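> No letters, just coordinates:
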C-alpha cells in the first residue's frame, strides 16, 4: 500500500508539470496568434479573405434575393425567383435555412457566385460578428469592416485549439511527454501563426482535420462507438470547411483495421472475432451517419432542400466543386496559375513546408521521423503500427495534393499537426 502510494507520487507530479506547461504553451500560442490581428490596417490585402468577408457581411440579413449574373437574370434565375416567391409570398421569396434556392444564407442567392469554399467558416464568422455586435451594440461589426476581425478571431481560436488537439494525439499515441513536446512544437510553428491572422477557411478546416485524426487514433486504441461518432462529426465539419479534405475518410478504415488485427491471431475464439467485426461495422456506420448530419447542417447548400430531409444533391453546388477542380488542375490559363509552371511536384511543396512553414530544424525532423516511422511499419517492427493513423494521413494527403497543379502552401496546412506529432515522437 505504501509502495503504491510512493509510486503514484511521481506520476501526479508529472501530471502537474504537464498541465502547467500546457497552460504556458496556450498562453504563448495565444499571444502569437492574436497579436497584430489588424496587421493590414483595414486594407484587405488577402484576396481570398476579401471575398469571404464580402460573403460573410452579405448573407443572413437581406430582405430580397439577388443573383450572380452581371448581365441580368438568366431564364434559370428568373424561374428560381418565381419559385421562391411562390413558396414564400409573405417574405418576398426569402426562404428557410435548408432551402438552397431561396435561403439568404446561400452565398449564391445574395450575389456571390463561384463560392468554392465550405460554408462552416463563413457561418462561424457571421455568428461571431453577430455576438460582438449584440454585446457592443455596434452593428458595424456586420459590415465588410470590421467583420474581417471577427473572421481572424475565428482563425486564431482554431489554430490555438489545435495545440490542445496535437497534445491529445501525442498523449494517446506515445504518452504525455511526447504530447507536450508536440504541443510545444506546434505552438511555435510559423505557418500556424501566420494562418491565424487570415480570415480564411483554412484554419478551421485544419482544426477539424486534426480532430478527425485524434478520434481516429482513439478508435485505433479503444474502438469505442463514441470515438467513431466523434470522428464522424469532426470529419463532417472538416468537409463543411473544405471539401478537399475528403481523403480523411480513409483514416477510420485504417484505425478500424489496426484495431481488428489482433482478432486474427490463433486461439481467438470465433464469437470474440465476430464481436469485434460487429463493433467495427456498427462504428463505421455510426461515423457515416454523424458525418452526413454534420455536413447537412453546416454545409446545407450541397443539397436542394427545401427541408432538412431534402437530400438530393444541388447541381449548382456540384458545378462549383467542378469549377474548383478546374481552377487547380492547370487547365485554367490565367495569371494566378502561371506561377506554378516548372515547379516540381512534391519537391516544391515539401521544400516550402520545410524551409518556411515549419522552419528547417522542425521541418527536417518531421520529415526524417516520418520516413523512419514508415520504414519501421514496412519492416514490421514491434510497435510500428502505433503511428499508423498519422502516417496514413501524411502519405495519403501529401500524395493527393502533391499531384495538383496549384501548390500554394495553405493547401498543405492540414498536414502540419500530424507532422509535428511525428517530429515529437522522433525526438523523444
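Everything's here; your move. As the structure is a prediction and not an experimental result, all values here were calculated from the model.
> drop to CA atoms for contacts and neighbour counts, all remaining ones
Fine.
> Next, count neighbours for the closest residue to residue 355 other than its chain neighbours.
Distance criterion C-alpha to C-alpha, 6 or more residues apart in numbering; nearest residue to residue 355, sequence neighbours excluded, is residue 363 at 7.0 Å. Around residue 363 there are 24 other residues, counting by other C-alpha atoms under 10 Å.
> mind listing the helices for the stretch 201-350 of the chain?
Taking DSSP state H, counting those that start in this stretch to define them, one finds helices in the stretch 201-350 of the chain at 202-221, 225-239, 249-260, 270-298, 315-328, 335-338, 347-352.
> Please convert those helices to JSON lines, extending it with distance to residue 56.
Shown next, in JSON lines, are the helices of the stretch 201-350 of the chain (distance: least, C-alpha to C-alpha, whole Å):
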{"stretch": "helix 202-221", "distance to residue 56": "15"}
{"stretch": "helix 225-239", "distance to residue 56": "18"}
{"stretch": "helix 249-260", "distance to residue 56": "29"}
{"stretch": "helix 270-298", "distance to residue 56": "15"}
{"stretch": "helix 315-328", "distance to residue 56": "18"}
{"stretch": "helix 335-338", "distance to residue 56": "24"}
{"stretch": "helix 347-352", "distance to residue 56": "30"}
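> Make CSV from the ones you listed and add mean neighbour count and distance to residue 190 to it.
Shown next, in CSV, are these (neighbours: other C-alpha atoms under 10 Å; distance: least, C-alpha to C-alpha, whole Å):
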stretch, mean neighbour count, distance to residue 190
helix 202-221, 27, 13
helix 225-239, 27, 22
helix 249-260, 20, 27
helix 270-298, 18, 30
helix 315-328, 16, 25
helix 335-338, 12, 24
helix 347-352, 17, 12
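> And here is the other one:
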C-alpha cells in the first residue's frame, strides 16, 4: 500500500540536508522548541494543591491519592507487581513506583514521618513529573505522525496544537493514567503508518508493543489495535497475516509485561478487592460505565452529544475544535490512506466512549492525537489556489495556535495561584474564633476548605469523623447530602462549592434548593475562585469536572457579627 505523498513535500535544499533522525537541523530546532513549550506548560503549576500542614494526605484532585497508593503498592526492585488495584492498567503505576524508588535512593524524598505532609507532597510530585515527561514525549511523536502522513509542516503544527491544547495541558499535571496512555496511543498510530509503508517484522512487533502498553496503562486505550490491523488488512503484501500475528503477539506480551494482574491475581484483577466494591476490571468497564457517576451526567443526553458539545469545546478550545471539525470534513472528502486511518480510529473510539454513562472529558484524550493532526491537515487545505491563500492559511494557523495557547495559559495561571479551598480556609481561620460552628451541605472532600486534615481522605466515613475529632471548630457534617438539620440552630458559617451545587441545581434537586434557601438571608456571602479563564465556552453552564478541579468556586456564608470582607 502506498501512503499519500505528504502535502507540500519537497526535497530539502543542500544547505538543509538531514542531520538528526533524518531531519534537517531547522526542523529539529522547531520541533524541539514546540516540545519545550509543551514541557513548560505542563511543568508550571506542577505544585498545584500539593499536601501541606492543613491537608497533609491528598491533593485537590480526587483520584491522585488513590493512584499514588496504587503505585506505592508495587516494589519493582523486589519484583512485587501485584498492587491489588486494577481499575486501570498498572504500567503507569509501575513507572511511578520505579521513579519513587530512584528518588528515594538519591535522597530526593524527605524522610517519612507520620504525619509528614512534606514527604507526601514529594511523593505526589514525583508521580506528577512522570506524567509531565510522558505527556511531553507525546508531542514529537505527533510531529512524526503528521509528517509521515502529510508532511513536515502539518506535523509541526499538529505537534504545536497538541502541546498547547487545554485538556492535555491541564491533565498533564496530574498523577493519573490518561495522559501517559496517550504516549503509547500516538506511538501505535505512528507505527501503523510505518506498517503501511512496509510490513517488516520489527515494525509489526513494535506496533503491537505500543498497543499493549497503551492497554496496560488504560484499558480502553487498547482500542488503538484497530489501526495496525486495519492497515494490514488494506495492504496487498503476502506477509500481512504473518505481520498481523506479530502485532497481536507484541500486544499480548507488552500488555502482560505492563499489567500482569491476570497472571498474578486474577480475582483482584477481575472482581476487585474485598471490601472495595468499586474496583476491578469488571466493575470499571461493565458496571461503572452503565450505572453512571452519581448526578454528574444525569440527563445530559447521549454520550456522543455530551462529548461533542461539552468535552471537546472545553478540551480543545473553540478555535482548535473548529479547525479539527473542518479537518474531519477535509479528510472525509479526500479519504487518502492516512485520512481513512485517522478517521477509523477516531470514529471507533468516539463510538465506544459515547455508549458509557460516565463522560469525563479526559475520556476523549486519545482522540486529541488524530484531531490535532486533522486540524492541521484541514487548515493546510484552505484556499490553495494562489499566494493570497497561502497568507490566509498562515494567518489561520497562527490565530488558532495563539488563541489556544492563551486559553491554556489561563488554566495554568489558575494552577499557580492559591487555591480557592486554601483561601477560604485562611479566611475562616482568621475571622472565626475557636469553637465557632461551620456547617457543610455535603460531606466535605477535595472541593471543601481544609478545616480538618481528614477532609483529604478518600472514604466518606473517614471524612465524616471530622465532625467529632476536629478541635478548632465545631464542624456540622450532614449524615445525608443537603440535610437542613445542620443549619439549626444557625451556625456561624456555612460552606459549599459549585462542585457540590452545579448538578443538583441543574437537575432542580428539591433538597439542594431547600438547603440553600434555609441559609439565613442576613448572612454575608464571601466567594473564593475566579472560574474558568477567558476563552472557555461562554455558553456552557456545565464545566467538566476535569477542569473544575482547578477552578472551583467556594462560597462562605458568614454570620453578620463577623468581619464582612476577606
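In hand now; what should we look at? All of these numbers come straight from a predicted model, not from anything done at the bench.
> TM value for the aligned chains?
Overlay of the two chains. TM-score (TM-score structural alignment, normalised by the length of the first structure): 0.76; 347 aligned residues with a C-alpha RMSD of 2.5 Å.
> any idea how far the aligned residue in the second structure for the residue nearest to residue 355 of the first structure is from residue 372 of the second structure?
Alignment note (TM-score structural alignment): residue 363 of the first structure maps to residue 321 of the second structure. The gap separating residue 321 of the second structure from residue 372 of the second structure is 9 Å, by C-alpha to C-alpha, to the nearest Å.
> For residue 209 of the first structure, give me its contacts.
By C-alpha atoms under 8 Å, 6 or more residues apart in numbering, the contact list for residue 209 of the first structure reads 234-235, 238, 245, 248, 414.
> Which of these are still contacts in the second structure?
Here these are checked against the second structure with both residues aligned by TM-score structural alignment, their matches' C-alpha atoms under 8 Å, and the contacts held in both are 234-235, 238, 245, 248, 414.
> Residue 407 of the first structure sits in which helix or strand?
Using DSSP states H and E, residue 407 of the first structure sits in no helix or strand.
> got it, and residue 357 of the second structure?
Per DSSP H and E, there is no helix or strand for residue 357 of the second structure.
> corresponding residue for it in the first structure?
When the first structure is aligned by TM-score structural alignment, residue 357 of the second structure is paired with residue 405.
> Next, count neighbours for its match.
18.
> Spit out the contact partners of it.
328-330, 340, 345.
> and the gap between it and residue 320 of the first structure?
18 Å.
> Give me the buried positions along stretch 386-405 of the first structure.
Residues 386-394, 396-398, 401-402, 405 are the ones in stretch 386-405 of the first structure that count as buried (16 or more other C-alpha atoms under 10 Å).
> separation between residue 49 of the first structure and residue 33 of the first structure?
17 Å.
> which of those two has more neighbours?
residue 33 (26 against 18).
> want to try TSV for the kept ones among the contacts of residue 209 of the first structure, with distance to residue 126 of the first structure as columns?
Output for those, formatted as TSV (distance: C-alpha to C-alpha, whole Å):
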residue	distance to residue 126 of the first structure
234	21
235	22
238	18
245	23
248	27
414	24
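> Of the residues you listed, just say which sits nearest to residue 40 of the first structure.
When these are compared for distance to residue 40 of the first structure (C-alpha to C-alpha), residue 414 wins out at 25.2 Å.
> so what corresponds to residue 170 of the first structure in the second structure?
So, by TM-score structural alignment, residue 170 of the first structure is matched to residue 146.
> Surely its match and residue 161 touch.
No: using C-alpha atoms under 8 Å, residue 146 of the second structure is not in contact with residue 161; the gap is 11.6 Å.
> For the closest residue to residue 202 of the first structure other than its chain neighbours, which three-state class applies?
Among residues not flanking residue 202 of the first structure along the chain, residue 410 sits closest, at 6.9 Å (C-alpha to C-alpha, 6+ apart). Put simply, residue 410 of the first structure is helix when judged by DSSP: H, G, I helix; E, B strand; the rest coil.
> Could you do the one 10 residues further on as well?
State at residue 420 of the first structure, reduced to three classes by three-state DSSP: helix.
> burial measure for it, as a count.
Using other C-alpha under 10 Å: residue 420 of the first structure sits among 29 other residues.
> residue contacts, the equivalent of it over in the second structure?
Aligning on TM-score structural alignment places residue 420 of the first structure opposite residue 372 in the second structure. Each residue near residue 372 of the second structure by C-alpha under 8 Å, 6+ apart is listed here: 158-159, 161-162, 320, 324.
> Compile the residues you listed into JSON lines and extend it with columns for neighbour count, distance to residue 172 of the second structure and secondary structure.
Shown next, in JSON lines, are these (neighbours: other C-alpha atoms under 10 Å; distance: C-alpha to C-alpha, whole Å; DSSP: H, G, I helix; E, B strand; the rest coil):
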{"residue": "158", "neighbour count": "30", "distance to residue 172 of the second structure": "17", "secondary structure": "helix"}
{"residue": "159", "neighbour count": "29", "distance to residue 172 of the second structure": "15", "secondary structure": "helix"}
{"residue": "161", "neighbour count": "30", "distance to residue 172 of the second structure": "14", "secondary structure": "helix"}
{"residue": "162", "neighbour count": "32", "distance to residue 172 of the second structure": "11", "secondary structure": "helix"}
{"residue": "320", "neighbour count": "26", "distance to residue 172 of the second structure": "18", "secondary structure": "helix"}
{"residue": "324", "neighbour count": "25", "distance to residue 172 of the second structure": "21", "secondary structure": "helix"}
